[in-house]
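Student: Just need the structure, nothing else, for what follows:
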Amino acid sequence: MSQAPRDIEQLIDLMARLPGLGPRSARRAVLMLLKKRGAVMAPLARVMAEVAENARDCRFCGNISSAEICEICSDERRATGEICVVEDVADLWAMERGHAFKGRYHVLGGTLSALDAVGPEELRIPVLLDRVREENVTEVILALNATVDGQTTAHYIAEVLENTGVQVTSLAQGVPIGGELDYLDDGTIGAALRARRRF
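Tutor: Just a heads-up that it's a prediction; the model follows:
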């Protein structure tokens, strides 16, 4: 039988579901939060409630925002005709940390996977095609993870864009095979973006 009251045990169970936290780490985190209720736990709970209430997906790119259209998509200086396609929001944020890309993004929400029954319709690929048709897009940069599913998705997107007249490129040097954007340093991401090549 657990030593913690039921509500605290429930908090520990929920925390243990977070990436990088197991039951022991979650228990330590909850105990620290309880010790610092006023300084950490109460403000954290308040901000989490606000984010849960206000966070939404940008209707254009899929980035997380508190408005219907994110700051990147609403910034007219970024209407360069370049769309950088990424797997998820963490990858978009990783690209932004490098300060090398000045265009707009498109978050797919995953990669194609026959094993998991994830096809183009389950991702935001149809929305990407609509954006290419409706916006003045000249280049689509495929910044997908260098995994089997990432490269399968990149090849699929390159094929469906083949006859649109839009240049399709992918990130070049700096991104290791099997690497994921969220784990790369800013300089590597910047170098890879600058050295992109035709896909």
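Student: C-alpha from now on. contacts and neighbour counts both.
Tutor: OK.
Student: Neighbours of R133, how many?
Tutor: R133: 12 surrounding residues under other CA atoms under 10 Å.
Student: Tell me the buried residues in the helix or strand harbouring it?
Tutor: Element membership of R133, judged by DSSP states H and E, is helix 125-134. Across helix 125-134, burial judged by 16 or more other CA atoms under 10 Å covers I125, V127, L128, R131, V132.
Student: Just say helix, strand or coil for the residue nearest to the third one when sequence neighbours are not counted.
Tutor: Yep, that's L128 we're talking about. In this structure, L128 finds its nearest non-sequential neighbour in H106, 6.9 Å apart by CA to CA, 6 or more residues apart in numbering. With DSSP: H, G, I helix; E, B strand; the rest coil as the basis, H106 sits in strand.
Student: Just the closest of the buried residues of helix 125-134 to G150, please.
Tutor: Ranked by distance to G150 (CA to CA), the buried residues of helix 125-134 are led by I125 at 13.3 Å.
Student: gap between the residue nearest to L128 and L142?
Tutor: For H106, the distance to L142 equals 10 Å [CA to CA, to the nearest Å].
Student: Columns distance to S65 on top of the buried residues of helix 125-134, output as TSV?
Tutor: Listed next are those as TSV, based on distance: CA to CA, whole Å:
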residue	distance to S65
I125	20
V127	18
L128	19
R131	19
V132	22
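Student: Widest-spaced pair of the residues you listed?
Tutor: I125 and V132 (10.6 Å).
Student: residue boundaries of the strands in the chain?
Tutor: Using DSSP state E, the strands assigned to the chain run over residues 56-57, 64-65, 82-86, 104-107, 139-142, 167-170, 197-198.
Student: export those strands to CSV and tack on mean neighbour count and distance to D7?
Tutor: Listed next are those as CSV, based on neighbours: other CA atoms under 10 Å; distance: least, CA to CA, whole Å:
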stretch, mean neighbour count, distance to D7
strand 56-57, 17, 28
strand 64-65, 18, 30
strand 82-86, 25, 38
strand 104-107, 26, 36
strand 139-142, 24, 45
strand 167-170, 20, 48
strand 197-198, 14, 54
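Student: Would you do the same for the sequence below? I want to compare the two.
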Amino acid sequence: MSDVGHHVREPREFFNDLYHRFLLSPKPSMKAMCLQAMAIVYGRCHEEIGPFNDTAFMVRKLEECENRTERDRLLQFIDKLLHNRHNVKLFLDTNGVRVLVDLVTLAHLHTQRAYVPLQTSSLEASPDQQRDTEKEWYYGNKDKERDGPYSFGEMKELWKESTIHQKTRCWAQVTWEKGKSKCWSS
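Tutor: Below is the predicted model of the structure:
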């Protein structure tokens, strides 16, 4: 740690205390603060702290997270965890890349930051965070059955009618260059 005035005497012990506080706190705001502090401490002291054996647990927490602030802090913390090779292996072994790709699929909907991590929650997002005009959304099985394209507003209606649900595969067709397109799946 090279920052003067930001030295932690026992970084491993302090980090573990933060992690225990994170685990025991029922309040999302406290969990988010603990995650933010853990990210800072681990980012600066990852060599002294060493591997974080609960990396897989944090990936699962990210996948299940419904609180926007907690989700953002989990992303920051996981970013710092990846400074350690052992944590990278744990991250890859628990399909961490798939979880991140699921989050990336919603990034094109928002100008600042994605509001929600899962397609089910995105359909419940507020109107000011939706792009209702472009018909770029599909649902079904990409190989055999595909229904669409639909606008985001139409997808929201399909959700309300229970035509699509939490387990339905949904994806958006996004144009990146003139004449070329990529399909983002979730």
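Student: Could I get the TM-score for this pair?
Tutor: TM-score of the superposed chains, computed with TM-score structural alignment, normalised by the length of the second structure, equals 0.27; 91 aligned residues with a CA RMSD of 5.7 Å.
Student: Show me the common contact partners of H106 and L142 of the first structure, please.
Tutor: The overlap between the contact sets of H106 of the first structure and L142 (CA atoms under 8 Å, 6 or more residues apart in numbering) consists of C84, V85, V86.
Student: Tell me if I'm right that the last one and V140 touch.
Tutor: No: when contacts are counted by CA atoms under 8 Å, V86 of the first structure is not listed as touching V140 (10.7 Å).
Student: Tell me which other helices or strands the lengthiest helix in the second structure touches.
Tutor: Taking DSSP state H as the criterion, the second structure has its longest helix at helix 28-49. Other elements packing on helix 28-49 of the second structure under the criterion 3 or more CA pairs under 8 Å, 6 or more residues apart in numbering; DSSP states H and E are helix 11-24, helix 68-81.
Student: Let me know which of those is tucked in deepest.
Tutor: helix 68-81 (a mean of 20; mean count of other CA atoms under 10 Å).
Student: I'd like the next helix or strand past that helix.
Tutor: Using DSSP H and E, the helix or strand that follows helix 68-81 of the second structure in sequence is helix 85-93.
Student: Can you mark which positions in that next one are buried?
Tutor: Using 16+ other CA under 10 Å as the burial criterion, the residues of helix 85-93 of the second structure that qualify are N87, V88, L90, F91.
Student: again, but for stretch 135-149 of the second structure
Tutor: In terms of neighbour count (16+ other CA under 10 Å), stretch 135-149 of the second structure has its buried residues at K135, E136, W137, Y138, Y139, G148, P149.
Student: can you check stretch 96-105 of the second structure too?
Tutor: G96, V99, D102, L103, V104, T105.
Student: can you list these in CSV and add secondary structure and distance to Y42 of the second structure?
Tutor: CSV is the format used below for these (DSSP: H, G, I helix; E, B strand; the rest coil; distance: CA to CA, whole Å):
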residue, secondary structure, distance to Y42 of the second structure
G96, helix, 19
V99, helix, 22
D102, helix, 25
L103, helix, 23
V104, helix, 24
T105, coil, 28
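Student: Just flag the most distant two among those residues.
Tutor: Farthest-apart pair in these is G96 and T105; separation 14.5 Å (CA to CA).
Student: which of the shared contacts of H106 and L142 of the first structure lies closest to R197 of the first structure?
Tutor: Nearest to R197 of the first structure among the shared contacts of H106 and L142 of the first structure, counting by CA to CA, is C84 at 13.2 Å.
Student: so that closest one sits right up against R131, yeah?
Tutor: No: taking contacts as CA under 8 Å, C84 of the first structure lies outside contact range of R131: 12.0 Å.
Student: got the contact list for V160 of the first structure?
Tutor: Contacts of V160 of the first structure (CA under 8 Å, 6+ apart): none.
Student: go with 10 Å
Tutor: With contacts defined as CA atoms under 10 Å, 6 or more residues apart in numbering, V160 of the first structure is in contact with I125, L129.
Student: can you check L14 of the first structure too?
Tutor: Counting by CA under 10 Å, 6+ apart, L14 of the first structure makes contact with I8, P23, A26.
Student: I'd like the residues you listed as JSON lines, with distance to V160 of the first structure and neighbour count appended.
Tutor: As requested, the contacts of L14 of the first structure are exported to JSON lines (distance: CA to CA, whole Å; neighbours: other CA atoms under 10 Å):
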{"residue": "I8", "distance to V160 of the first structure": "51", "neighbour count": "15"}
{"residue": "P23", "distance to V160 of the first structure": "45", "neighbour count": "14"}
{"residue": "A26", "distance to V160 of the first structure": "45", "neighbour count": "20"}
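Student: can you redo these as JSON lines with distance to R97 of the first structure?
Tutor: Converted to JSON lines, the contacts of L14 of the first structure look like this (distance: CA to CA, whole Å):
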{"residue": "I8", "distance to R97 of the first structure": "36"}
{"residue": "P23", "distance to R97 of the first structure": "32"}
{"residue": "A26", "distance to R97 of the first structure": "29"}
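Student: Now name the helix or strand holding E136 of the second structure.
Tutor: Per DSSP H and E: E136 of the second structure is located in strand 135-141.
Student: on contacts alone, who are the packing partners of the very next helix or strand once past that strand?
Tutor: Next helix or strand after strand 135-141 of the second structure toward the C-terminus (DSSP H and E): strand 145-151. In terms of contacts (3 or more CA pairs under 10 Å, 6 or more residues apart in numbering; DSSP states H and E), strand 145-151 of the second structure is packed against strand 135-141, helix 152-160, strand 170-177.
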